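In: Starting from these lines, generate the structure:
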Amino acid sequence: MKRVLITGAAGFLGSHLCDRFLREGYHVIGMDNLITGNLDNIEHLFSEKNFEFYNHDVTKFVHVSGELDYILHFASPASPIDYLKIPIQTLKVGAMGTHNLLGLAKAKNARILVASTSEVYGDPQVHPQTEDYWGHVNPVGPRGVYDEAKRYLEAITMAYHTYHGLETRIVRIFNTYGPRMRLNDGRVLPAFVGQALRGEDLTVFGDGSQTRSFCYVDDLVEGIYRLLMSDYAKPVNVGNPSEISIADFAEEIIKLTGTTNKVIYKDLPKDDPMQRQPDITKAREILGWEPKVDRSEGLKRTYDYFKSLPEEKLYKKEHNTFEEYIKR
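Out: Prediction:
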């Protein structure tokens, strides 16, 4: 049985990856320091004989006994609320955490896939964004801690590939949504849905003309899996090229949720990108991948998930430590 280590396993994407690799017949080792992850996301896996979990911070030395075939490095804060609140930890997991896991991959002779982001493009001056675009990033702006952490992650990964001959894969993830997102993490979709469920006005920053492209989580996981199993070492965009303005997206959420509340507008945060749309030509040609889930269907599934949550989760932050989890 092949063994895979997934960091950030208790997070939104990490937990779905744990599900996928268990279905594929792997022994899955999940690792998370729970700084933003939530054990509720993987509680259903604790009874699985081929799943084990370690509460560990990957910025510290990482040891895993036995052989490893694959490593997927998804440990990192990913929402503006998180990385603005914990900027140093965000930089450390992108730098020190990635370095530790590349070292582990080298020691175990394992293939490693690292999770980068469309944020490496910054506020892009090229549209849609292709993998050969170098980006337009402010390294000392408030978003720089996340943007530059991921740019460093890519650089050190490629250095290990070229210098040590390590098998590496780099996925650039665009906006993704689906069940297990945190309602209060500040990202646009859960923010809108949370406001609708609480009977609040939906908050749009700026004039709403900025665009995003939303990919359903099942599609993203499929793209990641195909990239890991491919022979391609350079970065690959994985996302849905169906672009929509934030103002129009707010109207879609209003229609979906049936809220009678209105949209209010506030000042645009500093360095917030005005356009986000992936060029997925490489993913189509190299991986034979493109998204399958229509946004209307994906939003319905996600909304049904949010509606199923206990009411207190609409107002309170989820527990994200072992102590809080045990005291439930």
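
In: hey, let's count contacts and neighbours off CA atoms from now on
Out: Fine.

In: where do the strands sit along the protein?
Out: 3-7, 27-32, 51-55, 70-73, 111-117, 168-173, 176-177, 202-205, 211-213, 215-216, 236-238, 243-245, 263-266 (DSSP state E).

In: how far off strand 3-7 does the third one point, in degrees?
Out: If you take axes from the mean of the first three to the mean of the last three C-alpha atoms, to 10 degrees, strand 51-55 sits at 40 degrees to strand 3-7.

In: one more to line up against the first:
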Amino acid sequence: MRILITGAASFLGRHLVEHFLKKGDTVLALARENAAGKEAIEKYKKNDNFRLIVLDMKEIENLECEFDICIHLAWGGIGKEGRMDKDIQRENIEASINLMKVCKKRKAKRFLFAGSQAEYGQTLADIVTKYGKDFDINKIPQQDEKSPVNPKSEYGKAKLELKSRLKELGNSLDIEYVHMRIFSVFGRGDHETSLISACIKNFKENKDVHIGECIQSWNYIYIKDLCEAVYLLSKEDLHNEFVFNVAGETNRILMDYVKDMKRILKSDSKIVVGKREVASEGLPFLNPGIEPLKKLGFIENYGFDKGITDYSDKM
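Out: Below is the predicted model:
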């Protein structure tokens, strides 16, 4: 199969390029000229099944090669300021719509889009208001694909808008649309300032770990498990479902993950808790269910503990 991956130089993109090549697929990796991670995928140029396409999403109509499946990751404005910038998010929406139209011209049959947990918009403040500050995480309903959505950021609103617009367009173009609500991913190549990366670095060096209160529910999926989930969503019969949470099997209080990293890495570091500034969209409260994904055959082969060990060995 010929797989087009947009945003191929991103954290997720680089791992998906590697994963699909290992599966024996032909990968067309699309990245901007100045994409930060482009050098990391250029190493595959000697692979006959790999082709690097240097092209900005604003010029996606110039894409000429044919492919069977599109995995659309390219997205601008994912940082703190960009997430609330309506103009940037509107550009993302239009580029995504143009891409699907190109997919029709290039004979693609399935279009996978990287949606986000931000579409749900559930925050810690929402949970405290409804269940009190002493909430029991096990008594709070999981976020399934039919749960209410109320995105707080322009980023989340844009992703949610595309869910309906790309589904409708896909139906008219005879392209199967798959909306992946991706939760919190960690692994090799993640940003060094992410909670997981920063904690691992300090725990390994037995340095104090300074973090916020970490009292919200969270969900982590290791990058290698995510790649297998995306692979299944690209190849399996989806039985007329099109929205899938892509997440780990376990939801826990964020502080429990931090303590587990200290245990796994056998660290003598101290965990120092302080107040942190909360983003305008609030602290996300993540507690997804992944039953539709599991029905496709998804098994979390790494999970958190094994994922942390695998990731830390490569740092």
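
In: so what number do they get for TM-score?
Out: Remark: TM-score between the superposed chains equals 0.83 [TM-score structural alignment, normalised by the length of structure 2]; 295 aligned residues with a C-alpha RMSD of 2.6 Å.

In: that older thread, just so I know, which of the strands of structure 1 lies nearest Ile86 of structure 1?
Out: Of all these, strand 27-32 sits nearest to Ile86 of structure 1, with 15.9 Å by C-alpha to C-alpha.

In: Identify the residue of structure 1 aligned to Lys314 of structure 2.
Out: Lys314 of structure 2 maps onto Tyr305 of structure 1 when the alignment is built from TM-score structural alignment.

In: still on that earlier bit, can you convert the strands of structure 1 into JSON lines and add a column each for mean neighbour count and distance to Ile81 of structure 1?
Out: Shown next, in JSON lines, are the strands of structure 1 (neighbours: other C-alpha atoms under 10 Å; distance: least, C-alpha to C-alpha, whole Å):
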{"stretch": "strand 3-7", "mean neighbour count": "25", "distance to Ile81 of structure 1": "21"}
{"stretch": "strand 27-32", "mean neighbour count": "24", "distance to Ile81 of structure 1": "19"}
{"stretch": "strand 51-55", "mean neighbour count": "16", "distance to Ile81 of structure 1": "23"}
{"stretch": "strand 70-73", "mean neighbour count": "25", "distance to Ile81 of structure 1": "21"}
{"stretch": "strand 111-117", "mean neighbour count": "24", "distance to Ile81 of structure 1": "16"}
{"stretch": "strand 168-173", "mean neighbour count": "24", "distance to Ile81 of structure 1": "18"}
{"stretch": "strand 176-177", "mean neighbour count": "22", "distance to Ile81 of structure 1": "16"}
{"stretch": "strand 202-205", "mean neighbour count": "20", "distance to Ile81 of structure 1": "14"}
{"stretch": "strand 211-213", "mean neighbour count": "20", "distance to Ile81 of structure 1": "18"}
{"stretch": "strand 215-216", "mean neighbour count": "24", "distance to Ile81 of structure 1": "21"}
{"stretch": "strand 236-238", "mean neighbour count": "28", "distance to Ile81 of structure 1": "23"}
{"stretch": "strand 243-245", "mean neighbour count": "17", "distance to Ile81 of structure 1": "21"}
{"stretch": "strand 263-266", "mean neighbour count": "13", "distance to Ile81 of structure 1": "16"}
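
In: could I get those as CSV with distance to Ile254 of structure 1?
Out: CSV is the format used below for those (distance: least, C-alpha to C-alpha, whole Å):
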stretch, distance to Ile254 of structure 1
strand 3-7, 35
strand 27-32, 35
strand 51-55, 39
strand 70-73, 35
strand 111-117, 28
strand 168-173, 26
strand 176-177, 17
strand 202-205, 8
strand 211-213, 17
strand 215-216, 19
strand 236-238, 27
strand 243-245, 14
strand 263-266, 9
